[in-house]
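Colleague: quick check, what structure comes out for this input:
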Amino acid sequence: MAAALDAGADMVGLMFFPKSPRHVSLSQACRLADMARGRAEIVAVTVNMDLDGLSRINELVKPDTFQFHGEEAPEALAAAKVMQGTKVMKAISISDRSDLEQAHYYAVVADRLLFDAKPPKGSELPGGNGVSYDWTILKDLDLKKPFMLSGGLDPENVAEAIRLSGVSEVDVSSGVEREKGVKDSGLIRAFLAAAKGVKVPG
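Modeller: Just a heads-up that it's a prediction; the model follows:
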């Protein structure tokens, strides 16, 4: 967390999904959120969590945004947005252009969308698998809402991904880890330097 903040990350994610190697407890999340507050947007990442669970996170951690990374319907995002009083982001798993259709339904209620690669067959994780897709399918996509590029990004390819997709916001997890679930401060700094060094036409 400290490396990301010091390198200028605009958002930091806290993972609330027990099957993930990046899962944090509520007490850990509170400490990390206090470290980040006022320096970066705090994003609570959840997977098919019920409203009681969201409320508990909101009460204790006080995130700026909830990211929904499961099979949540647009109506679930709308309900959470009203009940929690936070911004909401929806992660959408894609592999080709046809998968982008669902984005228009979520864009009605979400404050931001995130396009991640579809997980490999048999994976229990909806994201953070280090899998990529054809970034060019996001080129010139107009949703009237901000959206982010995720999936298989690392310090070596993030600049190319930004240029090919035209997307100025990127998300990374496994691409800055020295082993699964363990972040590497050097890779974090390299990733942010590469991402922030790209000029996106607009």
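
Colleague: okay, CA-based contacts and neighbour counts for the rest of this
Modeller: Will do.

Colleague: please name the nearest non-neighbouring residue to residue 127.
Modeller: Nearest residue to residue 127 in three dimensions, chain neighbours excluded: residue 119, at 6.4 Å (CA to CA, 6 or more residues apart in numbering).

Colleague: measure that neighbour to residue 48 for me?
Modeller: 16 Å (CA to CA, to the nearest Å).

Colleague: what about these two, which has more around it?
Modeller: The neighbour count for residue 119 versus residue 48, taken as other CA atoms under 10 Å, is higher for residue 119 (20 against 14).

Colleague: that one contacts residue 131, doesn't it?
Modeller: Yes. Between residue 119 and residue 131 there is a contact under CA atoms under 8 Å: 7.0 Å.

Colleague: sequence B follows; please return its structure for comparison with A:
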Amino acid sequence: MSAAIPSARVKICGLSTPEALDTALTAGADWIGLVHFPRSPRHVDFEKASRLSAQARGRVERVVLLVDPDDALVRAAVESMDPDLIQLHGRESPDRVAAIRALAGRPVMKAIGVATPTDLEAIPAYAAVADRILLDAKPPPGAALPGGNGQRFDWAILADAVLPAGTMLSGGLDAGNVAEALNRTGLGAVDVSSGVESAPGLKDPDKIAAFVAAVRAAAG
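Modeller: Model prediction:
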């Protein structure tokens, strides 16, 4: 793998307050993620998401995270947030991903949970219909959340994998390990949520700044 990632990009996910969002923008994040999933401690309703999206418009790419949404929820998300990208973090099939992309008229990123090499076998089917793939740690059995659990998977699984351009890495990342993650996987995009929090759903400004700085340093 390359020792330096010249153009690594950063997504700060699960932002829920104007202050946290401003911190991410000031730090230089490339994407901001707004979670619409009521079981998540990072959930924002569409009224709040609309305000946060407007705050970020023109400054960063705005992502809405949805979990197994029906058509009505997709339409509501697009209408309220006007997102630049829709992140699907549930058990959506490739056909459903394609249908959501067509319905929304927006690019789509599909999250795939990874625990063993066999989990990578799903990538080609999703890469054929999604604009970007996100590899996240597969949640443990019985977990309430499909992501944002602060766990990482074994990056060695990706050593010989042929991954689509733009594949993003997530799962258990923080300022202390993101440089290693970039260097070991060779990927050029990372997504963090719990790794920049002081408590579930509570973003820490210093951790956000440190995470972005660590990515930029690794890419330098």
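
Colleague: once they're superposed, tell me the TM-score.
Modeller: Scored by TM-score structural alignment, normalised by the length of structure 1, the superposition of the two chains gives a TM-score of 0.96; 200 aligned residues with a CA RMSD of 1.2 Å.

Colleague: circling back: give the helix, strand or coil label for the aligned partner of the residue nearest to residue 127 of structure 1 in structure 2.
Modeller: With TM-score structural alignment as the criterion, the equivalent of residue 119 of structure 1 in structure 2 is residue 139. Of the three states, residue 139 of structure 2 takes coil according to DSSP: H, G, I helix; E, B strand; the rest coil.

Colleague: and what of residue 32 of structure 2?
Modeller: Going by three-state DSSP: residue 32 of structure 2 is strand.

Colleague: trace residue 123 of structure 2 over to structure 1, please.
Modeller: Checking with TM-score structural alignment, residue 123 of structure 2 has residue 103 as its match.

Colleague: residue contacts, that match?
Modeller: Neighbour list for residue 103 of structure 1: 92, 113, 143 [criterion: CA atoms under 8 Å, 6 or more residues apart in numbering].

Colleague: and the biggest strand by length in structure 1, what does it pack onto?
Modeller: The longest strand of structure 1 (DSSP state E) is strand 87-94. The contact analysis (3 or more CA pairs under 8 Å, 6 or more residues apart in numbering; DSSP states H and E) places strand 87-94 of structure 1 against strand 65-68, helix 74-84, strand 112-117.

Colleague: of the ones you listed, which is nearest residue 125 of structure 1?
Modeller: strand 112-117 (11.3 Å; CA to CA).

Colleague: just checking, next helix/strand downstream of the closest one?
Modeller: strand 147-149 (DSSP states H and E).

Colleague: what sits up against that following strand?
Modeller: 112, 113, 114, 115, 116, 167, 168, 169, 170, 171.

Colleague: give me the most central residue, structure 2.
Modeller: Compute the mean C-alpha point of structure 2, and by CA atoms, centre = their mean the closest residue is residue 191, 4.5 Å away.

Colleague: any buried residues in the longest helix seen in structure 2, and which?
Modeller: Determined from DSSP state H, the single longest helix within structure 2 is helix 205-219. Neighbour counts over helix 205-219 of structure 2 (16 or more other CA atoms under 10 Å) mark 205, 207-216, 218-219 as buried.

Colleague: and which of the residues you listed is nearest to residue 77 of structure 2?
Modeller: Looking across the buried residues of helix 205-219 of structure 2 and measuring by CA to CA, the closest to residue 77 of structure 2 is residue 208, at 25.6 Å.

Colleague: what lines up with that closest one in structure 1?
Modeller: Using TM-score structural alignment, the partner of residue 208 of structure 2 in structure 1 is residue 188.

Colleague: need the contact list for the closest residue in space to that match that isn't next to it in sequence.
Modeller: In space, residue 188 of structure 1 comes closest to residue 176 once its chain neighbours are excluded; the distance is 5.5 Å by CA to CA, 6+ apart. Contacts for residue 176 of structure 1 (CA under 8 Å, 6+ apart) come out as 154, 155, 183, 184, 185, 187, 188, 191.

Colleague: for residue 176 of structure 1, give its distance to residue 159 of structure 1.
Modeller: Taking CA to CA, one finds residue 176 of structure 1 at 15 Å from residue 159 of structure 1.

Colleague: do residue 197 of structure 1 as well
Modeller: Using CA to CA, which is the criterion applied here, residue 197 of structure 1 is 8 Å from residue 159 of structure 1.
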